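A.B. asks: only geometry, no sequence info:
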């Protein structure tokens, strides 16, 4: 499970993108947070996964058989350990050496092998990327490769930022449903017209720094 309580994030003294956000994402469910561009979805994803330090409130991560961890207090090594073993995050482009083949880069990030990475890319309609060097990818292709790595890793908690922009919706919905079925807590930040509503157990609207659950 992942829980946020009164989560606040500001980048200056003015009102920030997140003001007292409350969220509960149980294991085995898909939690969907909808928002318009600029509403704070990416900031939310990065706060939930330790990419941003919180300005207020707390995020607690409770993987199976692991003592609950507070991201408000966790040191960088603890956050890195969580991301390596229990928490998958998709919030940007694939980052790897430009000469590394995409299948190898995805495999390293997901801690698996190149054939598994190639199958993951195929699931997302991106198999031709597998044999290309990372340096030849355009930005959208880098995002698709990063999404493949996040899903392939099969972490206990999966947090994704606008994945519908990087994969066919049907393939993505199937993979997210499978992730929840194996017991993962899945959190997706998406646009207000998201086609993932049918697979979500809970849907919230992020607006003016808060989530209203519907």
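C.D. replies: Looks like it came in fine. These figures come from a predicted structure and were not determined experimentally. Numbers count the residues shown, from 1 in each chain.

A.B. asks: alpha carbons only for contacts and neighbour counts from here, please
C.D. replies: Will do.

A.B. asks: which neighbouring elements make contact with the host helix or strand of residue 103?
C.D. replies: Assessed by DSSP states H and E, residue 103 sits inside helix 102-110. Secondary-structure packing of helix 102-110 (3 or more C-alpha pairs under 8 Å, 6 or more residues apart in numbering; DSSP states H and E): helix 114-123, helix 139-152.

A.B. asks: what's the closest of these to residue 88?
C.D. replies: Using C-alpha to C-alpha as the measure, helix 139-152 is the one of those that comes nearest residue 88, at 5.3 Å.

A.B. asks: what's the neighbour count on residue 139?
C.D. replies: Using other C-alpha atoms under 10 Å, residue 139 has 12 neighbouring residues.

A.B. asks: okay, the angle between the helix holding residue 103 and helix 114-123?
C.D. replies: Using axes from the mean of the first three to the mean of the last three C-alpha atoms, to 10 degrees, the inter-axis angle of helix 102-110 relative to helix 114-123 is 100 degrees.

A.B. asks: got the contact list for helix 102-110?
C.D. replies: Residues from elsewhere that reach helix 102-110 (C-alpha atoms under 8 Å, 6 or more residues apart in numbering): 96, 113-118, 129-134, 145-146, 148-150, 152-153.

A.B. asks: one more time with 7 Å
C.D. replies: By C-alpha atoms under 7 Å, 6 or more residues apart in numbering, the residues outside helix 102-110 that reach it are 96, 113-114, 117-118, 129-134, 145, 149-150, 152-153.

A.B. asks: and that helix, how far out from the chain's middle?
C.D. replies: 17 Å (C-alpha atoms, centre = their mean, to the nearest Å).

A.B. asks: ok, now stretch 162-180?
C.D. replies: The chain centre lies 12 Å from the centre of stretch 162-180; the measure is C-alpha atoms, centre = their mean.

A.B. asks: list the buried residues in that stretch.
C.D. replies: 162-164, 166-167, 169, 172-173, 175-177, 179-180 (16 or more other C-alpha atoms under 10 Å).

A.B. asks: report the two of these separated the most.
C.D. replies: Going by C-alpha to C-alpha, the pair spanning those furthest: 166 and 180, at 19.8 Å.

A.B. asks: spit out the contact partners of residue 190.
C.D. replies: Here residue 190 is in contact with 33-35, 161-162 (criterion: C-alpha under 7 Å, 6+ apart).

A.B. asks: alright, now check it against this:
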């Protein structure tokens, strides 16, 4: 990977998201993840972790609040950006794995991951090996189970060389200890990393900042 040299930061302010009048998932969430930090948001099932990640990555548009990505002297307000700008940011600056990647079913998993990450095949194969899932690397993507395809999507997200990494419960798919070490390495290189996890996750032990998401709000703890 090439070092990230530009100053980067993702800032969310007063995020609110509801799916029905009685179901307020996010209620004034604030989050700041600067370059070189590993931000871990803990929460129980149903706390709103996936909703938060989808708001941070432009999949969902919140009813209130803003999500701003700052890179060097440039910035983009994701909540007011048009769909084309959101797609461009997700393709070039934000690494995430919100859903199974769409690709030709005959393409080997490592090739699909490399294309999604905009890296060479060797980089993707190396990531599969690092996480002990190299048995998936040569399997055509269309022959994989849904859970394995999500693992491939995670490998693509971790292979990509982007200034922002925003992941929803990645420890479900790979060894948490190996993941924690890699995310810490990304942060130490200057990447702004945000991940969600369950309350007992080992990821919290390597975090710069830990937040607890409950009742639509985050309580932050600096380590």
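C.D. replies: Nice, I can see it. All values reported here derive from a predicted model rather than from experimental measurement.

A.B. asks: re the thing from before, buried subset of the contacts of residue 190 of the first structure as a PyMOL selection?
C.D. replies: Burial among the contacts of residue 190 of the first structure is assessed by 16+ other C-alpha under 10 Å; the matching PyMOL selection reads:
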select buried, resi 33+34+35+161+162
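
A.B. asks: check which residues of stretch 81-93 of the second structure are buried.
C.D. replies: In stretch 81-93 of the second structure, counting by 16+ other C-alpha under 10 Å, buried: 86, 89-91, 93.

A.B. asks: what's that stretch aligned against in the first structure?
C.D. replies: The alignment of stretch 81-93 of the second structure onto the first structure (TM-score structural alignment) covers residues 74-86.

A.B. asks: which residues touch the matching stretch?
C.D. replies: 50, 63, 155-157.

A.B. asks: and the closest residue to residue 71 of the second structure other than its chain neighbours, how many neighbours?
C.D. replies: In this structure, residue 71 of the second structure finds its nearest non-sequential neighbour in residue 8, 4.4 Å apart by C-alpha to C-alpha, 6 or more residues apart in numbering. A count of neighbours around residue 8 of the second structure, defined by other C-alpha under 10 Å, yields 22.

A.B. asks: can you find the partner of residue 60 of the first structure in the second structure?
C.D. replies: Taking TM-score structural alignment for the superposition, residue 60 of the first structure sits opposite residue 68 in the second structure.

A.B. asks: OK, contacts around its match?
C.D. replies: Applying C-alpha under 7 Å, 6+ apart, we find residue 68 of the second structure in contact with 10-12, 75-78.

A.B. asks: out of those, which is most surrounded?
C.D. replies: Result: residue 10 is most packed of the contacts of residue 68 of the second structure (other C-alpha under 10 Å), 24 neighbours.

A.B. asks: do you know how far the residue of the first structure positioned farthest from its centre is from residue 55 of the first structure?
C.D. replies: Of all residues in the first structure, residue 13 has its C-alpha farthest from the mean position, at 27.5 Å, by C-alpha atoms, centre = their mean. In this view, residue 13 of the first structure and residue 55 of the first structure are 11 Å apart by C-alpha to C-alpha, to the nearest Å.

A.B. asks: next, the contact list for residue 167 of the first structure, please.
C.D. replies: Taking C-alpha under 7 Å, 6+ apart as the test, what residue 167 of the first structure contacts is 124, 144.

A.B. asks: and it, what's its match in the second structure?
C.D. replies: Using TM-score structural alignment, residue 167 of the first structure pairs with residue 174 in the second structure.

A.B. asks: try residue 116 of the first structure
C.D. replies: Checking TM-score structural alignment: residue 116 of the first structure goes with residue 123.

A.B. asks: its match: how many residues sit nearby?
C.D. replies: Neighbour count of residue 123 of the second structure, defined by other C-alpha under 10 Å: 19.

A.B. asks: now residue 154 of the second structure
C.D. replies: 27.

A.B. asks: spit out the contact partners of it.
C.D. replies: Going by C-alpha under 7 Å, 6+ apart, residue 154 of the second structure touches residue 97.

A.B. asks: what lines up with it in the first structure?
C.D. replies: Using TM-score structural alignment as the criterion, the counterpart of residue 154 of the second structure in the first structure is residue 147.

A.B. asks: one step back: looking at the contacts of residue 68 of the second structure, which is nearest residue 202 of the second structure?
C.D. replies: residue 10 (23.4 Å).

A.B. asks: distance of the aligned residue in the first structure for the closest one from residue 172 of the first structure?
C.D. replies: In the first structure, the residue matched to residue 10 of the second structure (TM-score structural alignment) is residue 2. To residue 172 of the first structure, residue 2 of the first structure is 21 Å away according to C-alpha to C-alpha.

A.B. asks: same question, residue 180 of the first structure
C.D. replies: For residue 180 of the first structure, the distance to residue 172 of the first structure - C-alpha to C-alpha - is 12 Å.

A.B. asks: do you know how far the closest residue to residue 209 of the first structure other than its chain neighbours is from residue 119 of the first structure?
C.D. replies: Nearest residue to residue 209 of the first structure, sequence neighbours excluded (C-alpha to C-alpha, 6+ apart): residue 18, at 4.0 Å. As for residue 18 of the first structure, its distance to residue 119 of the first structure is 37 Å (criterion: C-alpha to C-alpha).
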